[in-house]
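K.L.:
pasting the sequence and the predicted model now:
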Amino acid sequence: MATIPKDYVNYKSTPIFTVENIPKMFLHHHNTRAGVYGKICVLQGQVKFYGFSDRRSDIEQEIIIHAGDSAISPPQYWHKVKFLTDDTQFQVCFYAQKDSQIVFDNLNERNLK
């Protein structure tokens, strides 16, 4: 599993997702954007993370993430998640290089609100 480089910072996070409010895209093949790591943090229950080497490939890795644990999806990595328990709750925190345009744009957007 990937690790987030030390010079990367958390620039935004999703709401806490449950089986009732999960955006469908998370349950199907999708990827993180260039320069962005996603940290999947399970707060309750369990999630299975599926990783793929490309959009149309077979499963490359499967990781069960338990409550209190997390897993990292590297930039531009195809993946999806599956709820393993009905009470599962998780959040995704996004990290980018601290001096990157992504972080700069996001901080400016926050300050305008």
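P.N.:
It's in.

K.L.:
going forward, measure contacts between C-alpha atoms and count neighbours the same way
P.N.:
Noted.

K.L.:
tell me which element the most centrally placed residue in the chain falls in.
P.N.:
With distances taken as C-alpha atoms, centre = their mean, the chain has G38 as the residue nearest its mean C-alpha position (3.5 Å). G38 belongs to strand 36-44 when assigned by DSSP states H and E.

K.L.:
for the residue nearest to the centre of the chain, give me its contacts.
P.N.:
By C-alpha atoms under 8 Å, 6 or more residues apart in numbering, the contact list for G38 reads T32, I72, S73, P74, P75, V92, C93, F94, Y95.

K.L.:
leaving out sequence neighbours, find the closest residue to the second one.
P.N.:
What it means is I72. Among residues not flanking I72 along the chain, K39 sits closest, at 4.6 Å (C-alpha to C-alpha, 6 or more residues apart in numbering).

K.L.:
pretty sure N111 sits in a strand.
P.N.:
No: counting by DSSP: H, G, I helix; E, B strand; the rest coil, N111 is not part of a strand but helix.

K.L.:
got another, please set it beside the one above:
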Amino acid sequence: MKQLPNNVTKYFQSETFTQDTVPDKLLHDHDTKKGTWGHICVTEGVLEYTTLDDQKTYTLTPEQSGVVEPEIKHKIQPKGEVRFYIEFYK
């Protein structure tokens, strides 16, 4: 998984989602806009993050966050009880 570039700045942070409040669109194929990076931060539990171009699945935990590259199709899947938020960078 890639790391956030050093030259990007956070411009938005989502609310904290749980397994019950995660927006449906995040559970299915979607992507970020050109030049927009995402940083998935799990504060409790486990979340699976899958990149669809290469079909790689990453297990995200409070110790292991996830980086979403611009324009890369991906989806997430809660694994039981989870709390997470997403930071967006340009």
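P.N.:
Happy to help now that I have it. Here the structure is a predicted model, which is why all the values come from computation and not from measurement.

K.L.:
just to revisit the earlier point, go ahead and confirm the residue nearest to I72 of the first structure touches A96.
P.N.:
No: look at K39 of the first structure against A96 with C-alpha atoms under 8 Å: they stay out of range, at 11.2 Å.

K.L.:
between these two, tell me which one has more neighbours.
P.N.:
For the pair K39 of the first structure and A96, the greater number of neighbours falls to A96 (24 against 21), based on other C-alpha atoms under 10 Å.

K.L.:
returning to what we had before: roughly how far apart are the residue nearest to I72 of the first structure and N108 of the first structure?
P.N.:
Noted for K39 of the first structure: a distance of 22 Å to N108 of the first structure, by C-alpha to C-alpha, to the nearest Å.

K.L.:
what's the burial count for V68 of the second structure?
P.N.:
For V68 of the second structure, using other C-alpha under 10 Å, the count is 27.

K.L.:
what count of nearby residues applies to T9 of the second structure?
P.N.:
13.

K.L.:
quick one: map V82 of the second structure onto the first structure.
P.N.:
Residue correspondence to the first structure (TM-score structural alignment): V82 of the second structure is matched to T88.

K.L.:
quick one: residues contacting the residue nearest to that match when sequence neighbours are not counted.
P.N.:
Distances taken as C-alpha to C-alpha, 6+ apart put G45 closest to T88 of the first structure, at 4.1 Å, once the chain neighbours are dropped. G45 of the first structure is in contact with H66, A67, L84, T85, D86, D87, T88, Q89, counting by C-alpha under 8 Å, 6+ apart.

K.L.:
and those, which of them are in strands?
P.N.:
Among the contacts of G45 of the first structure, the ones falling in strands (DSSP state E) are H66, Q89.

K.L.:
and in the second structure, which of the contacts of G45 of the first structure remain?
P.N.:
Here is what carries over to the second structure from the contacts of G45 of the first structure, by both residues aligned by TM-score structural alignment, their matches' C-alpha atoms under 8 Å: H66, A67, L84, T85, D87, T88, Q89.
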